[in-house]
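Q: What follows is a predicted structure for the sequence shown.
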Amino acid sequence: MKLTDHLSSADRERVEARLDHNLIAWLTTVREDGQPVTVPVWFLMRDDETILMYTRPEKAKLKNLEANPKVSMVLDGADLGRNMVRMEGTVQRAFDVPPANEVPAYTAKYIERMQSLFGTPADFADLFAAALIVTPTRLRIN
């Protein structure tokens, strides 16, 4: 994975596993008034090293990213601030991406949560109908 090429082999293996298996990332967008806003998101690291996520079409993050497509992401972790994976990049709305319930890897990753929180993957996809693609430009760990 080119995004992690700068890391030692041990760090690369750990980070790539987290990119594949972590369920929550924290996405920061910036409001038009300059105020950063951080929200939890479900995400899928894709083979082309972009990150797919879905949001509700009425959410403020869509307005934020239209005004400023620069974002930061941090993988959720409970290691007292150690082993953090932080990314910077740009995000855009993706109108050519299938709904979440038609993306097998995304559905497989989140099926239990989709069912317990929303009923079915199709119910989730109906609510979270706006696809977003993050293109990471930098990855850092600490």
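A: Structure's in. What do you need?
Q: Only C-alpha atoms from now on, for both contacts and neighbour counts.
A: Will do.
Q: OK, contacts around the spatially most central residue of the chain?
A: Centrality entry for the chain: nearest residue to the mean C-alpha point is Phe43, 3.6 Å, by C-alpha atoms, centre = their mean. Contact partners of Phe43, counting by C-alpha atoms under 8 Å, 6 or more residues apart in numbering, are 23-25, 51-54, 106.
Q: do that again at 7 Å, thanks
A: Residues in contact with Phe43 (C-alpha atoms under 7 Å, 6 or more residues apart in numbering) are 51-53.
Q: Ok, Met53 next?
A: Counting by C-alpha under 7 Å, 6+ apart, Met53 touches 42-44, 131-133.
Q: In the chain, spot the strand with the most residues.
A: Counting residues, the longest strand found in the chain (DSSP state E) is strand 130-141.
Q: try this one next to it:
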Amino acid sequence: MNPVHIPQSHRDLLESDACVALTTVMPDGQPQITPVWCDREGDYVVLNTMRGFRKEQNMRANPKVTLLVIDPKDGSRWIEVRGTVVEIRREGAEAHAERCIRHMHTS
């Protein structure tokens, strides 16, 4: 996603094992929401999905997306991140998925 300002008070949510909901836009204009793994690389939010999945197809067709992350310990604490996908790449995808899995099992 494009660089977005994420308040210091909520950066931990993007680095936690919280469930992240990704909203993309279907070809007919309807929203499509799916859970994803994500983390941050500097000012960028990095997502992971499989090639050919509906969300990947949607992001290629319309790169505008929204993420919703809810604190698993406090449902009243959450962050919505709106942005534009700036790059879809395979390079590093497996390593990113492995990092996310390791993080989930050590949190």
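A: That came in fine, so what should we check first? For clarity, every value in this text was computed on a predicted model and none was experimentally measured.
Q: quick revisit: turn the contacts of Phe43 of structure 1 into a markdown table, columns for secondary structure.
A: Converted to a markdown table, those look like this (DSSP: H, G, I helix; E, B strand; the rest coil):
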| residue | secondary structure |
| --- | --- |
| Ile51 | strand |
| Leu52 | strand |
| Met53 | strand |
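Q: ok, those residues vs Thr90 of structure 1, which is closest?
A: Nearest to Thr90 of structure 1 among the contacts of Phe43 of structure 1: Ile51, at 10.3 Å, using C-alpha to C-alpha.
Q: Of the contacts of Met53 of structure 1 - the most surrounded one?
A: Phe43 (26 neighbours; other C-alpha atoms under 10 Å).
Q: Need the counterpart of that residue in structure 2.
A: Aligned counterpart of Phe43 of structure 1 in structure 2: Cys38 (TM-score structural alignment).
Q: Give me the contacts around stretch 103-122 of structure 1.
A: Stretch 103-122 of structure 1 is contacted by residues 44, 100-101, 124 when judged by C-alpha under 7 Å, 6+ apart.
Q: how does it look with 8 Å?
A: Contact with stretch 103-122 of structure 1 is made by 21, 23, 43-44, 100-101, 124, as judged by C-alpha under 8 Å, 6+ apart.
Q: Stretch 73-90 of structure 1 now?
A: 15, 18-19, 22-28, 69-72, 134-142.
Q: just stretch 11-19 of structure 1 next, same as before
A: Contacts of stretch 11-19 of structure 1 (C-alpha under 8 Å, 6+ apart): 4-5, 44-45, 75, 85.
Q: State the number of residues packed around Ile33 of structure 1.
A: Rather than Ile, residue 33 of structure 1 is Asp. Burial of Asp33 of structure 1 is recorded as 7 neighbouring residues (other C-alpha under 10 Å).
Q: What's the match for it in structure 2?
A: That one, Asp33 of structure 1, aligns with Asp28 by TM-score structural alignment.
Q: How about the secondary structure of the residue located most distally from the centre of structure 2?
A: What lies farthest from the middle of structure 2 is Asp28; by C-alpha atoms, centre = their mean that is 22.2 Å. Three-state assignment for Asp28 of structure 2 (three-state DSSP): coil.
Q: any idea how far Gly89 of structure 1 is from the residue nearest to the centre of structure 1?
A: 14 Å (C-alpha to C-alpha, to the nearest Å).
Q: can you check Arg18 of structure 1 too?
A: For Arg18 of structure 1, the distance to Gly89 of structure 1 equals 18 Å [C-alpha to C-alpha].
Q: Okay then, goodbye and thanks.
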